[in-house]
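In: got a predicted structure plus its sequence, pasted below:
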Amino acid sequence: MKELKWLIFDVDGVLIDVSESYDLATKFTVEYFLKELGREKEIDVEIIRKLRRKGAFGDDFKVSEALIGFALNGNVEEFVECFPEGEGIKWVRKRFGTIVEPDEIERIFNTFYLGEYYKERAFDFDGLWKKEKPIVKRELLERASEKFKLAVITGRNRLELKLAEELIGFHFESAVTRELYIKPDPKALWHLVRGENGVYIGDTINDSLLVENYKKEYGENFEFMMIGRDVKDVNKAIEELLGKRM
C-alpha cells in the first residue's frame, strides 16, 4: 500500500457538531413547506439523520426535498426505513416528481441556517450556524498537518466552510466545497489528490460512495474511515493515523 499522504475530512458530523444547526435547519425547512402546502407535521431530527446517513444526497437542500415528498405521500418514518442505501434525489423525484422548486427550498433553508449572512433571506431569523460546536481538537489538526496534507470535501459552500474554520480555529489550505463538486462525484477527490494515497474520514454512506466511485473511476487506491463504524470520532481517527506515522 502506498504511504498515506492525505487526511481529508467531511465537515458536518465529523469536524463540527451540527445537531442544532443543519439538523434543525432541515427540520424547520420541511415543516415550513408542509405548512404552506396544508400538511402540518412535526419532523423528528433522528429521521433526518437516518435519511442523511443512508442516502447520497450531497446537501441538506435535497434531504429537505425528499422529506417533503415523503410527508405529502404517506408515512415519513416508513419511507426513510425503506429508502435504498446509496440512492438520492433522483430516486425521490422519479417517484413523487418535483413538489417544491429546489431554489425555493434552498432560499428557505439558508434563511434558517445563515440568518443575517444570507442576503436573499425570506424573513429575519437568527442563523442556526451560531449553535454549532467543534468536535475536532485544533491541536490534533495542527499535529496532523506536520505529517499529512490536510483537506476537506464538504457539501458546504465557501462561506459556510469559513464559518466552520473560524469555529475550529484552523484553516484548511485545500478544500472542495459544493461550488466545485457535489459528493459522491469522484472528481471532488481527484481534484485534490491526483492519485496520491490517503484517508477520507466521513460519517455517511454518501462519503463511502465518494471513495468507492473514485477508486472505480481512476483506478487509484484511497482509504475510508467511517465515524461511528470504524472509529469512535474524528479525534480518535487522527490519533490512530498519527500513531502509524510515528
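Out: Structure's in. What do you need?
In: every contact and neighbour count from this point should use C-alpha atoms.
Out: Noted.
In: all helices of this structure, in order?
Out: Ranges of helices within the chain are 22-36, 45-54, 60-72, 76-82, 89-96, 102-114, 138-144, 158-168, 187-193, 205-218, 234-245, based on DSSP state H.
In: dump these to TSV, plus distance to T177 and mean neighbour count.
Out: What follows is the helices of the chain, written out as TSV (distance: least, Cα to Cα, whole Å; neighbours: other Cα atoms under 10 Å):
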stretch	distance to T177	mean neighbour count
helix 22-36	16	22
helix 45-54	18	19
helix 60-72	14	23
helix 76-82	27	15
helix 89-96	19	14
helix 102-114	16	20
helix 138-144	19	15
helix 158-168	6	16
helix 187-193	9	19
helix 205-218	14	19
helix 234-245	20	15
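In: closest to F9 out of those?
Out: Nearest of those to F9, taken as Cα to Cα: helix 234-245 at 8.8 Å.
In: OK, contacts around the residue lying closest to V18 once chain neighbours are set aside?
Out: Spatial nearest neighbour of V18, chain neighbours left out: E132 (5.6 Å); criterion: Cα to Cα, 6 or more residues apart in numbering. Applying Cα atoms under 8 Å, 6 or more residues apart in numbering to E132 gives the contacts 16-21.
In: adding another structure so you can compare the two:
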Amino acid sequence: MKADEFDSIIFDCDGVLIDVTKSYDTTINRTISYVLKEIADITVDTPLTNEILLKFKSTGGFNDEIDITYSGILCFIAAKKLNKNPTELIIDVLDNADDSGIAYIENFLNKIDVDIADIKSRLGYPSTDKNDLIHATFDELFFGPELYSKIFQKESKFSEKGFIENDNVIVTSELIEALKKKFNDKIAIVTGRGFNAISSSLKEILNQFNVENSVFLEDESRDLAKPNPQSLIRAMKGLNSKNCLYVGDSMEDMILAQKASELGFQATFCGIYGSGKLPDMKKKLFTKHNVPLILESINQLPDILMIKKA
C-alpha cells in the first residue's frame, strides 16, 4: 500500500470517529432488559457481554445496533422456552453465523424447533415507521427525552438523560483539516447513524466533512444497510473518487469495501481496533481476514499517509 495511491478518504462513524462503548453498547443492553421485562417478565441487568457484542459485530450482518437488540431479545425468550442458559444459546447461535443478520438468527431458532412466531408478532420488528416497541425504546433511551422529542415529535417514556451524551468523540478538527489538504477536500462519511445522531455528537466537526456526499444509513431504507456497497459507491461517485481509503471498525465495513471494489469502485479498507472494549480480539479478527491496513486509532492516519497535522 502506497500513501499516495488514494484520492479520497471515507469514514465510518461509530468506533472510528466516536467511541460508542458507553452510548450505543449501553443502549443495546438497557433496551433488551426493558423489553424482556415488559413482554416476557424476564429480569436481566446486562444481557449481552462485551464478548457477545463483538461476536454479533464480527459476523458481518449486524451493523445496526437495533438488529442486535432484537436478536438478543429473541434469543433470551427462546432460551426461556427451551430451559437453556441464554448466554450459551447466543454463543451457539453466533458460532457459525453468516452475514445475513436477523434472518440468520430467526432461521437458526426455527431450526432448533423453538416457536418464536408469537414473539415476532408481538415485537413487530422491523417496522417501516420505526414505531415498534424495540425501535421506540432504543431511540428514547439513546437520544434522551429532549432530543427524542425534537427529532420524532413525540414524548419519551423515560426521563433520564440519553446515552448519546456518553459518546466519546475521537476525531479532532485538526486531524480533519490535515486530511482535507491531503485529499483536496474529498473526505466524507458512510455510517449506519442518522444525520441527527451524528450531528448531535460531532457538532461543528461534521461540517468539515463533505456532508452532501456522505451517507447516513439510518435515514435510508433498510436494503441499503451495510454491507450493501451502494452507500459507499454513492459517496465515491459524489466525490469523483477512483480509489478511496475506507476507514471502519467492523466486518460489515470490510465487506462493504470489498464488494464495492468487486463492482469496479476501488476501495481499500483500513480497520480501526482500539476504541472498543476488546481491542486485542478485534485486531486478531482483522489480521485473520488479511485487512491491508490495521490501526489502533484514526490519529495514526497522518503518519501512515505521510502528512502532518495542521
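Out: Perfect, thanks for sending it. All of these numbers come straight from a predicted model, not from anything done at the bench.
In: and the TM-score between them?
Out: TM-score for the superposed chains, counting by TM-score structural alignment, normalised by the length of structure 1: 0.89, backed by 243 aligned residues with a Cα RMSD of 2.3 Å.
In: out of the helices of structure 1, flag the one nearest K5 of structure 1.
Out: helix 187-193 (8.8 Å).
In: in structure 2, what residues pair with that closest one?
Out: Using TM-score structural alignment, helix 187-193 of structure 1 lines up with residues 230-236 of structure 2.
In: same question for stretch 58-73 of structure 1.
Out: Going by TM-score structural alignment: stretch 58-73 of structure 1 matches residues 63-78.
In: residues in contact with the matching stretch?
Out: Here stretch 63-78 of structure 2 has contacts from 24-25, 28-29, 31-32, 35-36, 40, 47-48, 56-57, 62, 86, 89-90, 101-102, 105, 109, 114-116, 119, 125, 134-135, 138, 192, 225-227, 250, 252, using Cα under 8 Å, 6+ apart.
In: where's the alignment partner in structure 2 of F109 of structure 1 relative to I170 of structure 2, distance?
Out: Mapped onto structure 2 by TM-score structural alignment, F109 of structure 1 lines up with F138. To I170 of structure 2, F138 of structure 2 is 24 Å away according to Cα to Cα, to the nearest Å.
In: same thing with T43 of structure 2?
Out: 35 Å.
In: and those two? which has more neighbours close in?
Out: I170 (17 against 14; other Cα atoms under 10 Å).
In: tell me the counterpart of that one in structure 1.
Out: So, by TM-score structural alignment, I170 of structure 2 is matched to I135.
In: then A97 of structure 2?
Out: Match for A97 of structure 2 (TM-score structural alignment): P84.
In: so that match is in contact with R53, correct?
Out: No. Taking contacts as Cα atoms under 8 Å, P84 of structure 1 lies outside contact range of R53: 11.2 Å.
In: any residues in contact with both of these two?
Out: Common neighbours of P84 of structure 1 and R53 (Cα under 8 Å, 6+ apart) do not exist.
In: residues contacting D98 of structure 2?
Out: 59-61, 104 are the contacts of D98 of structure 2 under Cα under 8 Å, 6+ apart.
In: whoops, K186 of structure 2 was the one
Out: 7-9, 180, 210, 239, 241.
In: mind checking which of those residues land in strands?
Out: Counting by DSSP state E, the contacts of K186 of structure 2 place 8-9 in strands.
In: coming back round to it: same list (the helices of structure 1) but as TSV, adding distance to G228 of structure 1.
Out: Below are the helices of structure 1 laid out as TSV (distance: least, Cα to Cα, whole Å):
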stretch	distance to G228 of structure 1
helix 22-36	18
helix 45-54	11
helix 60-72	20
helix 76-82	19
helix 89-96	25
helix 102-114	25
helix 138-144	19
helix 158-168	21
helix 187-193	22
helix 205-218	12
helix 234-245	10
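In: tell me which residue of structure 1 lines up with T31 of structure 2.
Out: Matched across to structure 1, T31 of structure 2 falls on T29, judged by TM-score structural alignment.
In: surely its match is in contact with I105?
Out: Yes. T29 of structure 1 lies in contact with I105 (Cα under 8 Å); the separation is 7.2 Å.
In: distance of the closest residue to the match of F109 of structure 1 other than its chain neighbours relative to T43 of structure 2?
Out: Closest residue in space to F138 of structure 2, ignoring its immediate chain neighbours: T31 at 5.6 Å, by Cα to Cα, 6+ apart. With distances taken as Cα to Cα, T31 of structure 2 is found 12 Å from T43 of structure 2.
In: N207 of structure 2 too?
Out: For N207 of structure 2, the distance to T43 of structure 2 - Cα to Cα - is 43 Å.
In: repeat for L54 of structure 2
Out: Taken as Cα to Cα, the span from L54 of structure 2 to T43 of structure 2 is 23 Å.
In: K180 of structure 2 now?
Out: 49 Å.
In: what do you get for V190 of structure 2?
Out: Applying Cα to Cα, the value for V190 of structure 2 to T43 of structure 2 is 36 Å.
In: surely the match of I170 of structure 2 and D12 touch.
Out: No. With contact defined as Cα under 8 Å, I135 of structure 1 does not count as touching D12 (9.6 Å).
In: what about the corresponding residue of structure 2 for I227 of structure 1, how many neighbours?
Out: Superposed on structure 2 with TM-score structural alignment, I227 of structure 1 falls opposite I272. Burial of I272 of structure 2 is recorded as 26 neighbouring residues (other Cα under 10 Å).
In: show me the contacts for I272 of structure 2.
Out: Contacts of I272 of structure 2 by Cα under 8 Å, 6+ apart are 15-16, 247-249, 294-298.
In: how many residues are close by the aligned partner of I8 of structure 1 in structure 2?
Out: The alignment partner of I8 of structure 1 in structure 2, by TM-score structural alignment, is I10. Using other Cα under 10 Å, I10 of structure 2 has 25 other residues around it.
In: and the match of A97 of structure 2, how far from K50 of structure 1?
Out: 12 Å.
In: and if you look at K244 of structure 1?
Out: K244 of structure 1 is 32 Å from K50 of structure 1, by Cα to Cα.
In: same check on L163 of structure 1?
Out: The value you get for L163 of structure 1 to K50 of structure 1, if Cα to Cα is used, is 25 Å.
In: and if you look at D207 of structure 1?
Out: D207 of structure 1 is 14 Å from K50 of structure 1, by Cα to Cα.
In: now G97 of structure 1
Out: 22 Å.
In: and if you look at T98 of structure 1?
Out: 22 Å.
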